[in-house]
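**Q** Here you go, sequence then predicted model.
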Amino acid sequence: MSNKLTSVLIVLALIVGLLSSMVFVVGERNYALVFALGEVKRVIRDPGLHFKLPPPFQNVVLLDRRLLTINTQEAERIQTSEKKNLLIDSFVKWRIEDPRLYYVTFAGNEKAAMARLQAQIRDALNASVNIRTVKDVVALERDVIMKEVLDNVQRRAKPLGVHVVDVRLMRIEFAPEIAESVYRRMESERLRVANELRSIGAAEGEKIRASADRERQQIMAQAYARAQAIMGDGDARAAELYGQAYGQDGDFFSFYRSLEAYRESFGKKSDVMVVDPSAQFFRYMKSTKERGSQD
């Protein structure tokens, strides 16, 4: 009885082992390739529980379907159209697009796939950078270069079963042997531009000052002319008033003008005048009889 039970248990174990070898699970992060005698029979993209024949009739290989990254270990040394060496760091985002083609190309070896993509990126960078100047690569056309490299690598990676999602240039530096000369050239160029701007500013300043001086002189000339005209009008008006006043009473006007002259002449006690007492200037200081005999 015990021998029969043991035989039953062995048969059940063999059946369970056989069934378990015919069942496999595909996760959301994987593709599954079902092989039969070394040939790919099925490509499974949908996650879940799947069935196959037991080994050695069929076996399963899982491939990573996630977005993968390639970071350059060392900066690529690439030459510009000016024969200047640049050190360029880049990274690539890629994924497996055709699992069957990818496995046939690389035998499922991810390192081999990354090495091939790095070589293609290096070739694409050379093709884009070699025809441009340092200024174009560093500043003016960086986005254009990344787009060119991405298009180039996508086209060349598609026959490998790989889709390149993005290519980015992280760091661009001058090679040590040219960095110092480039920096000196950039410094002299900036200094030349600064001096040119200072010269333009000085010339504009002189032009503005000359224009301001010219306008000031014009304004002062106009003001002086206006002042002279007003003074002339005032003098004419004063002369007219003097004439009218003198015409009304000539004796009084002469007397008034003489008093004004006396006030101006004898404004201080220390003033001294050497004049003939019989001079006309003192006529109003004499008695009426003396003044009448002179008249």
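**A** It's in.

**Q** rest of the way, CA atoms for contacts and neighbours
**A** Noted.

**Q** tell me the contacts of His45?
**A** Quick fix: residue 45 is Arg, not His. By C-alpha atoms under 8 Å, 6 or more residues apart in numbering, Arg45 lies in contact with Asn30, Tyr31, Ala32.

**Q** Contact partners for the last one?
**A** Contacts here follow C-alpha under 8 Å, 6+ apart; on that basis Ala32 touches Val26, Val43, Ile44, Arg45, Val60, Val61, Leu62, Leu63.

**Q** Following the chain past the one helix or strand it maps to, name the next helix or strand.
**A** Applying DSSP states H and E as the criterion places Ala32 in strand 30-36. Scanning forward in sequence from strand 30-36, with DSSP H and E defining helices and strands, the next element found is strand 39-44.

**Q** which residues touch that next one?
**A** The contact list for strand 39-44 (C-alpha under 8 Å, 6+ apart) reads Val26, Tyr31, Ala32, Leu33, Val34, Phe35, Pro99, Arg100.

**Q** same thing but at 7 Å, please
**A** Residues external to strand 39-44 that are found in contact with it (C-alpha atoms under 7 Å, 6 or more residues apart in numbering): Tyr31, Ala32, Leu33, Val34, Phe35, Arg100.

**Q** Comparison target, given below:
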Amino acid sequence: MLMEVYPGGKNNEPANAPQLPEGTVKKLIIGAVIALVLMIGWTTFYTVEEQEEAAILTFGKYSGTQDSAGLHFKLPYPIQQVVIYPAKLTQRLHIGYREQNGTIVPVEEEALMITGDENLVSADAVVEWRVADLHKFLYNIDDPELFLRNMASASIRSVMGATNLDFAITEGKTVIQTEVKQRLDEMQLQYNTGIQIVNLMFQDIEPPEGTVQQAFREVTNAREEKNTKINQAQKYVNDLLPRTRGEAQAVLEKAEAEKHSRIVNAQGDVAKFNAVYNEYVKNPDITSSRLILETLEKILPGAKVIITDGGSETVNYLPLNELMRSNASKSSAGGTTTPAPTPVPAPTPVPQEPATEGGDAR
């Protein structure tokens, strides 16, 4: 079968290609150059925020980390690329529950676990973490959040599996937290995840909902009340014991002072007695007379003193008491003026009664 081809165009003239306006090609080249320059400039500079770090990739291979905030330069794409991640930001991971729009939604498959004494317990925890090594974080694990969630759940179940329920829901919460965090730290080092566990806190450790939970709550309340009573008793002891010890120490010190005082007084009396005895040895008659007179002055302070030798019929009377009182009154009346000496009267003879049978009268 033969086909006939007819030339197109007006008046059977061949059609020509459309002509571009003059200068269009030049404009296209200039536009392409400008677009290339803009693309190079856009991919050459990048910004790192305060809580971010940037991993620099050269031809797809890790070549360094930029951890200082600000505007930085790199080679244009596709020579270098930058992966920016909030590595300095502390993030939170919930185990056993989720927060959705301010509402807490329990996740039973994560919270329920078996204790060492084969009881069920529900444990909710929060893991606080941050990136310690961005290179390991990006290249050693695929899904960091899922990986960390699985590790945290495994660590909690491992520790709970070696702990009794009674200890876990009472005073063992802090101990369990410490052991779980240690296991998480060991696993991070083992797998080189580049993740740093900042903290791990249990929100609740309690039996599952129902009658068992109520019974354990009553047991927990009773133990808390017991601890409160013990603390109150200890406070009373701490308040009373030091005061009692202080009073006992005061009594001991007072007794010691009394003992020392009596010893000193006794030593003084001994010294005084020895001094008198030494004088007595030298002259027994004078010393004994003086002691008798001093004793009489003490036991008879208001009596008149008569000095006599007893060798005549009259007793010579010397009024020493009147003389002393007279001199004392003159001294007090005259102030600082020295009183004139008072003449001592002659001894007045006192008639002596005749002696009676049986001795002399005095």
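**A** Okay, I see it. Since the model is a prediction, treat every value here as computed from it, not as a measurement.

**Q** ok so, going back, compile the contacts of strand 39-44 of the first structure into CSV and extend it with columns for distance to Val16 of the first structure.
**A** Rendered in CSV, the data for the contacts of strand 39-44 of the first structure read as follows (distance: C-alpha to C-alpha, whole Å):
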residue, distance to Val16 of the first structure
Tyr31, 26
Ala32, 23
Leu33, 24
Val34, 21
Phe35, 22
Arg100, 31
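
**Q** Out of the residues you listed, give me the one that has the most neighbours.
**A** When the contacts of strand 39-44 of the first structure are compared by neighbour count (other C-alpha atoms under 10 Å), Ala32 ends up highest, at 24 neighbours.

**Q** Show me what that one lines up with in the second structure.
**A** Using TM-score structural alignment as the criterion, Ala32 of the first structure maps onto Ala54 of the second structure.

**Q** does the nearest residue to its match once chain neighbours are set aside belong to a helix or a strand, and which?
**A** If the residues on either side of it in the chain are set aside, Ala54 of the second structure comes closest to Ile84, at 4.3 Å by C-alpha to C-alpha, 6 or more residues apart in numbering. In this structure, Ile84 of the second structure is located in strand 80-85 according to DSSP H and E.

**Q** by contact count, what packs against that strand?
**A** Helices and strands touching strand 80-85 of the second structure, as assessed by 3 or more C-alpha pairs under 7 Å, 6 or more residues apart in numbering; DSSP states H and E, comprise strand 53-58.

**Q** next one: the strand it packs on to chain centre, how far?
**A** Per C-alpha atoms, centre = their mean, to the nearest Å, the displacement of strand 53-58 of the second structure from the mean C-alpha position of its chain is 44 Å.

**Q** how about the helices of the stretch 151-300 of the second structure, start to end?
**A** Taking DSSP state H, counting those that start in this stretch to define them, one finds helices in the stretch 151-300 of the second structure at 165-168, 173-191, 211-282, 284-299.

**Q** The shortest one against the first structure, how far on average?
**A** Yep, that's helix 165-168 of the second structure we're talking about. After superposition onto the first structure, helix 165-168 of the second structure sits on average 1.2 Å from its aligned residues (mean C-alpha distance after the TM-score superposition for the first structure).

**Q** The first structure: matching residues for that helix?
**A** Under the criterion TM-score structural alignment, helix 165-168 of the second structure matches residues 134-137.

**Q** Could you tell me how far the matching stretch lies from the centre of the chain?
**A** In terms of C-alpha atoms, centre = their mean, the centre of stretch 134-137 of the first structure is set 16 Å apart from its chain centre.

**Q** What lies in contact with that stretch?
**A** For stretch 134-137 of the first structure, contacts defined as C-alpha under 7 Å, 6+ apart pick out Thr80, Val129.

**Q** mind running it again at 10 Å?
**A** The contact list for stretch 134-137 of the first structure, computed with C-alpha atoms under 10 Å, 6 or more residues apart in numbering, reads 79-86, 128-131, 140-145, 172-174, 182.

**Q** Kindly report the same for stretch 31-44 of the second structure.
**A** Defining contact as C-alpha under 10 Å, 6+ apart, one finds that stretch 31-44 of the second structure is touched by 25-30, 72-82.

**Q** Can I have the buried ones of these as a ChimeraX selection?
**A** Selecting in ChimeraX just the buried members of the contacts of stretch 31-44 of the second structure, where the criterion is 16 or more other C-alpha atoms under 10 Å, is done with this command:
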select :74,77,80,81,82
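
**Q** Now do the strands in the stretch 1-150 of the second structure.
**A** Secondary structure of the stretch 1-150 of the second structure by DSSP state E, counting those that start in this stretch: the strands cover 45-48, 53-58, 61-66, 70-73, 80-85, 91-95, 97-100, 103-106, 112-114, 120-131.
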